[in-house]
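Q: Sequence and predicted structure, then a few things I'm wondering about:
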Amino acid sequence: MIMSVYLLVDNGSKQPDATLYLRCLATQLSKHTGQTIHPVSLQHADAISAEQLDGTPAKVFSEFLRGHLEEGEREFVVLPLFFGLSRAITSFIPEEVARLQSEYPDLSVKLAPVTWPLPEGESRLGQIVFDHIRQARETAGPDTHVVLVDHGSPSPKITEVRQGIARLLKEQHALNVDQAVMERREGREYDFNGELLVNWLREQAEQGVTSVIVAMLFFLPGRHAGPRGDVEEICDSVVKDYPQLNYRITPLICEHPLLLDILRDRIATTEQCL
């Protein structure tokens, strides 16, 4: 019986914490599923020195596949650590697979569903966000204003994920949250992204709000999320102008045990072959 090689795939970062957390998540998922899950980034992680990664260098997607192909492996299952169908999934992965298939025609790569498949969504992802907000409210207070923040994407389908989670929070948990993006491209054609986080924070401060919760729609730490990430820097930049404003940033999605259940079920429903 031919055994598949399982990959837990993120977009990749040049920040060591992103790869270290991905490895930790893959280890936990391996125990949760009984399968060996390999942590693999699509790009960037191979620029991190091995010394910053506990002595083990990171391998990116194409390099990882090629290495296993050279060892005789032919069947792979890709589990995307993505909220929605970004270009990394719809373009980058298929293009890299097609390039390798020109050398290895019998290469088979199956792609598992994303964590928030449209249109049905994923109620457990909403539960994760709600639990993190509830945890932050234990110290911030029940009336603290909440904003749900994602990276910002040129794809409306990714914004639909954030909107779907906000809608679920309201319908299932009676929790109203505002929405914002960490960054977005200029131009009216990207207005679907919504408001920038920095503008939302300033508006709250100017209205006399003194406490806010920034609910993070990010899986892993890195340049944007986690300590000293862009989101934290944005919040600090506003607090410099409005020192009365206090903010709390929720944990990342990878820090909640329900994510393992979601990913386990995505593996079980893998059908699409690239």
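A: Nice, I can see it.
Q: drop to CA atoms for contacts and neighbour counts, all remaining ones
A: Will do.
Q: Now do the strands in this structure.
A: Counting by DSSP state E, the chain has strands at residues 5-10, 37-41, 75-80, 108-111, 145-150, 178-181, 211-216, 246-249, 272-273.
Q: and the shortest one, how far out from the chain's middle?
A: Same thing as strand 272-273. Remark: strand 272-273 is offset 22 Å from the chain centroid, using C-alpha atoms, centre = their mean, to the nearest Å.
Q: Could you list every helix and strand that it packs against?
A: Using 3 or more C-alpha pairs under 8 Å, 6 or more residues apart in numbering; DSSP states H and E, the elements in contact with strand 272-273 are strand 108-111.
Q: before we move on, back to that, reformat the strands of the chain as JSON lines; add distance to Lys157 and mean neighbour count.
A: Output for the strands of the chain, formatted as JSON lines (distance: least, C-alpha to C-alpha, whole Å; neighbours: other C-alpha atoms under 10 Å):
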{"stretch": "strand 5-10", "distance to Lys157": "18", "mean neighbour count": "22"}
{"stretch": "strand 37-41", "distance to Lys157": "22", "mean neighbour count": "25"}
{"stretch": "strand 75-80", "distance to Lys157": "16", "mean neighbour count": "22"}
{"stretch": "strand 108-111", "distance to Lys157": "18", "mean neighbour count": "20"}
{"stretch": "strand 145-150", "distance to Lys157": "13", "mean neighbour count": "22"}
{"stretch": "strand 178-181", "distance to Lys157": "14", "mean neighbour count": "22"}
{"stretch": "strand 211-216", "distance to Lys157": "18", "mean neighbour count": "23"}
{"stretch": "strand 246-249", "distance to Lys157": "25", "mean neighbour count": "19"}
{"stretch": "strand 272-273", "distance to Lys157": "19", "mean neighbour count": "12"}
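Q: here's the one I want to compare it with:
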Amino acid sequence: MAMPDSQICFLFDNGSLRPSSTLNLRATARLLGGVLPAPVRPVSLLHSSAVDAAALGGERAELLEIAVRKWWGENPGGEAVLLPLFFGPSGALTGYVPARMEAARKAFPLARWRLARWLIEPGEADEGVAGALAAEARSVIAAEKLERPRIVLVDHGSPQRAVTAVRDHLGAQLRRLLAGDAAEIGVASMERRPGAEFAFNEPLLATRLRTPPFDAGDVVVLLQFLSPGRHAGPDGDIAAICAAARSERPGLHTWMTEPVGTAPEVVERLARRFAEGRDKPVAAGGDFS
């Protein structure tokens, strides 16, 4: 399908005050731009515009709504495909983004937008993204010369049950993919909201690393994160959780993987989501999914 000149892909993440997160987003956008028939602009929902431009190669980060408004101002009838760099259907994708985009579009009556899907749908059998995670685990196992360690897949944690379902789906895929590499594979969340209604996030990583059999021996903490930042960086929250657990369990040794946002399998999935989003029925007035 030929692409109109007035169509663009806005690849967006949640945003971070850590420069490494924006730099990683830009790297993913460059890779994606090499395979898409439309320009790709990396943007964030929040936070990133506050990062000093000097830490970002002299180019300040852009926020989604501001960038889309500016582009519509230059392309009044343009079609914007919004492509989320998210594993699952967070509240930002099901509520915040559609509301903000419709508010923005009211100033541009001819403008159109489509919101593409997130990376993982538990009903899909494709194991590409799980394969990228498995490759990260195997890389650590090989580099550290580990013998069938235990592996914990850890995500951020979410108030949306559907997001945790993505974590559990990836965990099940990893049990198949890494059956010959690991003694045992579990899942965990970095954090959760208080209250019984959010217990579906359990177990927390801090609990998992203090509970047999994951409280002793070699444990690879497999990051279900797409970019480094405050949580997944080398000095981030997950590293601190692991260090605290090791201090209480002298026999525990933890090893952290890298985020997977620039993995070829993730870029391929993003390209597929773009194609799906591009071909959704759309009319002036917004997203008609």
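A: Good, I have the coordinates. The structure presented is a predicted model; accordingly, all values stated were derived computationally and were not measured.
Q: After superposition, what is the TM-score?
A: Counting by TM-score structural alignment, normalised by the length of the first structure, the TM-score of this superposition works out to 0.93. Behind it: 273 aligned residues with a C-alpha RMSD of 1.8 Å.
Q: Make TSV out of the strands of the first structure and add distance to Glu96 of the first structure.
A: Written out in TSV, the entries for the strands of the first structure read as follows (distance: least, C-alpha to C-alpha, whole Å):
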stretch	distance to Glu96 of the first structure
strand 5-10	14
strand 37-41	13
strand 75-80	13
strand 108-111	11
strand 145-150	27
strand 178-181	29
strand 211-216	30
strand 246-249	36
strand 272-273	14
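Q: out of those strands, nearest to Phe64 of the first structure?
A: Nearest of these to Phe64 of the first structure, taken as C-alpha to C-alpha: strand 37-41 at 7.5 Å.
Q: so how much does that closest one differ from the second structure once superposed?
A: With mean C-alpha distance after the TM-score superposition for the first structure, strand 37-41 of the first structure departs from the second structure by a mean of 0.5 Å once superposed.
Q: Which part of the second structure matches that strand?
A: Per the alignment by TM-score structural alignment, strand 37-41 of the first structure matches residues 40-44 in the second structure.
Q: can you check stretch 6-23 of the first structure too?
A: Taking TM-score structural alignment as the measure, the second structure aligns residues 9-26 with stretch 6-23 of the first structure.
Q: Can you list the neighbours in contact with the matching stretch?
A: Counting by C-alpha atoms under 8 Å, 6 or more residues apart in numbering, the neighbours of stretch 9-26 of the second structure from elsewhere in the structure are 29, 38-48, 50-51, 55-56, 61, 64, 80-86, 227-230, 261-262, 274.
Q: what residues are up against Arg105 of the second structure?
A: Going by C-alpha under 8 Å, 6+ apart, Arg105 of the second structure touches Arg69, Ala111, Arg112, Gly285, Gly286.
Q: Tell me the residue in the first structure aligned with the third one.
A: Superposed on the first structure with TM-score structural alignment, Arg112 of the second structure falls opposite Ser108.
Q: Look up how far Leu100 of the first structure lies from that match.
A: 10 Å (C-alpha to C-alpha, to the nearest Å).
Q: Could you tell me which residues make contact with Gly229 of the first structure?
A: By C-alpha under 8 Å, 6+ apart, the residues touching Gly229 of the first structure are Pro221, Gly222, Arg223.
Q: related to what we said a few turns ago, which one of the strands of the first structure lies closest to Gln127 of the first structure?
A: strand 211-216 (12.4 Å).
Q: Would you mind giving the residues in the second structure matched to the closest one?
A: With TM-score structural alignment applied, strand 211-216 of the first structure matches the range 218-223 in the second structure.
Q: Mean deviation, that stretch versus the first structure?
A: Once the two are superposed, stretch 218-223 of the second structure sits an average of 0.7 Å from its aligned residues in the first structure (mean C-alpha distance after the TM-score superposition for the first structure).
Q: Show me how far that stretch is from its chain's centre.
A: Its chain's C-alpha centre and that of stretch 218-223 of the second structure lie 18 Å apart, by C-alpha atoms, centre = their mean.
Q: before we move on, what about stretch 197-214 of the first structure?
A: Taking the mean of its C-alpha atoms, stretch 197-214 of the first structure sits 24 Å from the chain's own mean (C-alpha atoms, centre = their mean).
Q: likewise stretch 156-170 of the first structure?
A: Centroid displacement of stretch 156-170 of the first structure relative to its chain, using C-alpha atoms, centre = their mean, is 14 Å.
Q: what's the answer for stretch 46-55 of the first structure, then?
A: Centroid displacement of stretch 46-55 of the first structure relative to its chain, using C-alpha atoms, centre = their mean, is 22 Å.
Q: Same question for stretch 151-159 of the second structure.
A: Going by C-alpha atoms, centre = their mean, the spacing between the C-alpha centre of stretch 151-159 of the second structure and its chain's C-alpha centre is 12 Å.
Q: What segments of the first structure are helices?
A: Assigned by DSSP state H, the helices in the first structure fall at 16-33, 61-70, 87, 93-101, 123-140, 156-173, 197-206, 230-241, 258-268.
Q: now the ones you listed in a markdown table, with distance to Arg184 of the first structure?
A: Written out in a markdown table, the entries for the helices of the first structure read as follows (distance: least, C-alpha to C-alpha, whole Å):
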| stretch | distance to Arg184 of the first structure |
| --- | --- |
| helix 16-33 | 22 |
| helix 61-70 | 27 |
| helix 87 | 16 |
| helix 93-101 | 23 |
| helix 123-140 | 22 |
| helix 156-173 | 11 |
| helix 197-206 | 10 |
| helix 230-241 | 13 |
| helix 258-268 | 27 |
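Q: Which one of the ones you listed lies nearest to Ala180 of the first structure?
A: Ranking those by their distance to Ala180 of the first structure (criterion: C-alpha to C-alpha) puts helix 197-206 first, at 5.1 Å.
Q: just checking, what packs against that closest one?
A: Helices and strands touching helix 197-206 of the first structure, by 3+ C-alpha pairs under 8 Å, 6+ apart, are strand 178-181, helix 230-241.
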